[in-house]
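**Student:** sequence and predicted structure, then a few things I'm wondering about:
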Amino acid sequence: MQWPVVTGVDGSAESLAAAEWAAREAVRRELPLRLLHVRNWHPGRGEGESAPAARRALARQRLRQAEQRVRAGCPEVRVDTEQVEGPATQALVAAAGHAEVLALGSRGLSGVAGFLVGSVALGVVARAERPVVLVRAGEEAADEHYPADDGGPSTRSGLRDVVLGIDLADPSDEVIEFAFNEARLRDARLRVVHAWQEPGPLTLGPGEVGLTAGPRQADEWRGFLSAVLQPWHDKYADVRLLETLTEGRPSGVLVRAATGAGLLVVGHRLTDRPVGPRTGQVTHAAMHHVGCPVAVVPHW
C-alpha cells in the first residue's frame, strides 16, 4: 500500500516552503499530497464556547493558503486537506505513520548558526517510524536544480545530487534504499559519503587493536563501502553513483559534503530504551547545519 506525501501546515514561511517541497515530491512519486493542520487544544484554559470554532476557521484559512501555494507551483498535484486536534508532536507522529514521507519546516538563522529546528519537529523526527524531511524557510523549486548556463536560477536544468551519509559500522537497508530511490525519482546522481577515522585510544573498543592505518585502512573502507552498495546499485542500475570516503569527524564531513546538494539523506536508529527520544550526533548536526532539505530515515 502506498500512502500520500504529508506535510504539516501552520501558516509560517517554513511550513509553506515544506508544503511546496512536498508537492514536488508527491508529483515525483505520483502520489497525492495531504496538507495537515494541527489545532492545538489546551484543556483547562477556560476558553469560551467560540474558541473551537475560531480554531477551525483559522485552520481552514491556513490550509487554503498552503493549497493555493502548492497549486501555483505544481498545478498537476492532487491535494487534500485535513484538520486534527493536537498536541502537535503526537498528531504529526501519528500522521507520519500513514505517509510515504512527512515534510516539516525548519527556520533559518543568520551567520554560521545554522537552522533552528523547533521542538515539535525534533520530537517528530525522534519518534516517527516513517521518513521525515526537514525543509528550511526560503527553499524554492530552483534550489533543487543546478544553475542555468548564465549562472541564474533555473527549474529546467538537471537536479542536484542526492547525498547519503552512511555509517559502515551499522549500514541500514531502509536508509540506503530511500536514497537510491530518491536519486532515481530525480534522475540525479547519488553521492554516498562515509567518514572514517584512524583508530586510537578513544575509538578502539575493549580488546581491539588498530591493524591498519593510513592509505591501507582507507582502501579497506572503500572495499567495504562498495560491497555494501553493490546489491542496491544492481537493483537501481540507472542511478549514477559516486562513492566518497573522507577522513575526519562524521558530522563535519557530512555537513561539508551536503553543500550544493539537492537533498541529504541520513538515518535515525529507533530504540525501545526508556531514555526519551533523541537523535544521534551526526543526524543532529545535519538537521541544524545543512542548508538543503534533510531526509531523516528511521530504522531499527
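**Tutor:** Okay, I see it.

**Student:** every contact and neighbour count from this point should use C-alpha atoms.
**Tutor:** Will do.

**Student:** does residue 35 lie in a helix or a strand, and which?
**Tutor:** In this structure, residue 35 sits in strand 33-39 according to DSSP states H and E.

**Student:** just checking, next helix/strand downstream of that strand?
**Tutor:** helix 51-73.

**Student:** show me where the stretch 101-250 of the chain has strands.
**Tutor:** Using DSSP state E, counting those that start in this stretch, the strands of the stretch 101-250 of the chain run over 101-108, 115-116, 132-136, 162-165, 190-196, 241-247.

**Student:** which element follows the last one toward the C-terminus?
**Tutor:** Downstream of strand 241-247, the next assigned helix or strand under DSSP H and E is helix 250-257.

**Student:** any idea how far that following helix is from the chain center?
**Tutor:** Counting by CA atoms, centre = their mean, to the nearest Å, helix 250-257 is centred 15 Å from the centre of its parent chain.

**Student:** second one coming, line it up with the first:
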Amino acid sequence: MSPQQGPVPDPSWRHGQAALLPVPPRELIVGVAHDARSGAALEWAAAEAAARNVPLRIVHAFRLPTLTDAWAALSVPAQSAVALEAAQHVLHDSMCHALKVVPDLEVSTHPHNGSGIDALLTQGTTDALLVVGAGAQQTAWALLRGSTATRIAEKARTPLVAVTLAERPSPGSSQGRVVVGVSQVGSPLDALGFAFDAARRRSTGLTAVRAWSPLTPDLRRGKNAIAEREQREHLRRLLRPYEEAFPDVEVRHRVLPVGAVEALMNEAGGASLLVLGSRGHRGLLGGSSGHVRRALLSQVHTPVAIVPARRARGTRLGLVGSRNH
C-alpha cells in the first residue's frame, strides 16, 4: 500500500508564477525583552530589514500599575512614570543597538502596555514580518515552548521568525542554506514560497526535507523501495513550480525514512534559516505534532520562520510536522 500522497501543483500554474512569490513585508517588527544586550533577534531583524529595504519597528511590552497598587510605596501615577521610563530606556538601548548593526536603518520604537503577545499581535499587520528572540533569562525556544511565540504564531496573519543563535552551532548537512520541511498532507503553500525567496535573497541554496515512515517488516523491503521512489517523485513534482519560479536557487531534495525531528535536525544545524508551516487555529505544523515542534525548537539553534497560510490556492501541500512525522 502506497503512502498517502497530497496533491501537487497543476502545471497550469506556470502562467501565473507570481502567485508563488511571498507577499513582501513593508516593515519588520521585533519584540525586545528587558536585556537589550541579548540582541540576537534585534541584530537579525536589523540586518533583514536593511536587506529588504524596509523600516524596523522595535516593540517592548511593559505593565502599567493598576489601582490595586494604591498601597505601594509610590502612588500609581508615580509608578506609571517609572514603568514607562524603564520601557523607554529599553527601547532606546535597542534602537542604538540596531543602528550599530545598520547605521542608516529607519528605526522606530513603540512601548506597549500589556503582554508581549498583544504587543506583537496589535502592532503586526498582514504586511509585516514579526521577529522574537532571546532575553536575559528566557530564550526564544523557551518562549515557544512556554506558548508565548506559539500563541503569536497561531494567531498572527503574518510570518514570525524566532531567533536564538548558539555560539558554536553544530553543523548540519545544510549549513549556511535555507531548509524547509515538506510532508505528505495538507498545509500552507506559502512556507515554500517564503523559503525559496529567503534562499534567493541570501544567495544560497535550499534544502527541501521530506520525512516518511517506511513499512516496518523486513519482508516488505521491495514495497519500501517502491514507496521511496514515489516519495521522491512526489517531492520533485511538488517543488517543480518553485524551481521554475526561482531558477537561480540551487535545490537539494532530501527524502529520508526517519521521523521529522531527526530529518530536520540532521540538516538544519548551522542553517541560514529553517522554515516551517503553520495552520493557524489548528496549531503549528498541525494536529498531533506538538512534540515535533517542541523538539525542533529546543534543539535547533538557528533562526526559525513560522509561516501561516495567507490565501487560498485551490490545492493543499504539506510541510513537515503533520501526523506521524
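**Tutor:** Received it, and whenever you're ready, just let me know what you need. Keep in mind that what you see is a predicted model, and the values were worked out from it rather than measured.

**Student:** can you calculate the TM-score here?
**Tutor:** Scored against TM-score structural alignment, normalised by the length of the first structure, the superposed chains reach a TM-score of 0.79; 270 aligned residues with a CA RMSD of 3.2 Å.

**Student:** I'd like the strands of the stretch 101-250 of the first structure as a markdown table, with distance to residue 87 of the first structure appended.
**Tutor:** Output for the strands of the stretch 101-250 of the first structure, formatted as a markdown table (distance: least, CA to CA, whole Å):
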| stretch | distance to residue 87 of the first structure |
| --- | --- |
| strand 101-108 | 16 |
| strand 115-116 | 20 |
| strand 132-136 | 18 |
| strand 162-165 | 32 |
| strand 190-196 | 37 |
| strand 241-247 | 42 |
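
**Student:** want to throw those into TSV with mean neighbour count?
**Tutor:** Below are the strands of the stretch 101-250 of the first structure laid out as TSV (neighbours: other CA atoms under 10 Å):
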stretch	mean neighbour count
strand 101-108	26
strand 115-116	19
strand 132-136	28
strand 162-165	28
strand 190-196	22
strand 241-247	15
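
**Student:** which one of the ones you listed lies nearest to residue 262 of the first structure?
**Tutor:** If you check each of those against residue 262 of the first structure by CA to CA, strand 162-165 wins as the nearest, at 5.8 Å.

**Student:** so that closest one matches what in the second structure?
**Tutor:** Mapping strand 162-165 of the first structure onto the second structure (TM-score structural alignment) gives residues 178-181.

**Student:** which residues are contacting that stretch?
**Tutor:** The contact list for stretch 178-181 of the second structure (CA atoms under 8 Å, 6 or more residues apart in numbering) reads 191-192, 195-196, 198-199, 204-210, 264, 267-268, 271-276, 319-321.

**Student:** ok, now with 6 Å
**Tutor:** Residues outside stretch 178-181 of the second structure that contact it (CA atoms under 6 Å, 6 or more residues apart in numbering): 199, 206-210, 272-275, 319-320.

**Student:** wait, doesn't residue 137 of the first structure sit right on residue 109?
**Tutor:** No. With contacts counted by CA atoms under 6 Å, residue 137 of the first structure stays clear of residue 109, the gap being 9.8 Å.

**Student:** the more surrounded of these two?
**Tutor:** Higher neighbour count among residue 137 of the first structure and residue 109: residue 137, with 20 against 14, using other CA atoms under 10 Å.

**Student:** next, residue 30 of the second structure: secondary structure please.
**Tutor:** strand (DSSP: H, G, I helix; E, B strand; the rest coil).

**Student:** next: residue 35 of the second structure.
**Tutor:** Secondary structure, three-state DSSP: residue 35 of the second structure is coil.

**Student:** I'd like to know how many residues surround the counterpart of it in the first structure.
**Tutor:** Aligned by TM-score structural alignment, residue 35 of the second structure pairs with residue 12 of the first structure. By the criterion of other CA under 10 Å, residue 12 of the first structure has 15 neighbours.

**Student:** how about residue 105 of the first structure, what's its partner in the second structure?
**Tutor:** In the second structure, residue 105 of the first structure lands on residue 133 (TM-score structural alignment).

**Student:** repeat for residue 235 of the first structure
**Tutor:** In the second structure, the residue equivalent to residue 235 of the first structure is residue 245, according to TM-score structural alignment.

**Student:** just residue 252 of the first structure next, same as before
**Tutor:** Checking TM-score structural alignment: residue 252 of the first structure goes with residue 262.

**Student:** before we move on, what about residue 298 of the first structure?
**Tutor:** Residue 298 of the first structure maps onto residue 308 in the second structure, by TM-score structural alignment.

**Student:** burial measure for that match, as a count.
**Tutor:** Based on other CA under 10 Å, the number of other residues close to residue 308 of the second structure is 26.

**Student:** could you do residue 273 of the first structure as well?
**Tutor:** Residues near residue 273 of the first structure, counting by other CA under 10 Å: 7.

**Student:** how long is stretch 4-17 of the first structure end to end?
**Tutor:** 18 Å (CA to CA, to the nearest Å).

**Student:** buried ones in that stretch?
**Tutor:** 4-11, 13-17 (16 or more other CA atoms under 10 Å).

**Student:** which of those sit farthest apart?
**Tutor:** So, the buried residues of stretch 4-17 of the first structure by CA to CA: farthest apart are 4 and 13, at 22.4 Å.

**Student:** which part of the second structure lines up with the strand holding residue 35 of the first structure?
**Tutor:** So strand 33-39 of the first structure sits over residues 56-62 in the second structure, by TM-score structural alignment.

**Student:** re earlier: contact partners for the match of residue 105 of the first structure?
**Tutor:** Contacts of residue 133 of the second structure (CA under 6 Å, 6+ apart): 41, 140, 162-164.

**Student:** pick out the most distant pair among those residues.
**Tutor:** Taking CA to CA, no two of the contacts of residue 133 of the second structure sit farther apart than 41 and 140, at 8.8 Å.

**Student:** out of these two, which sits in the busier spot?
**Tutor:** residue 140 (27 against 24).
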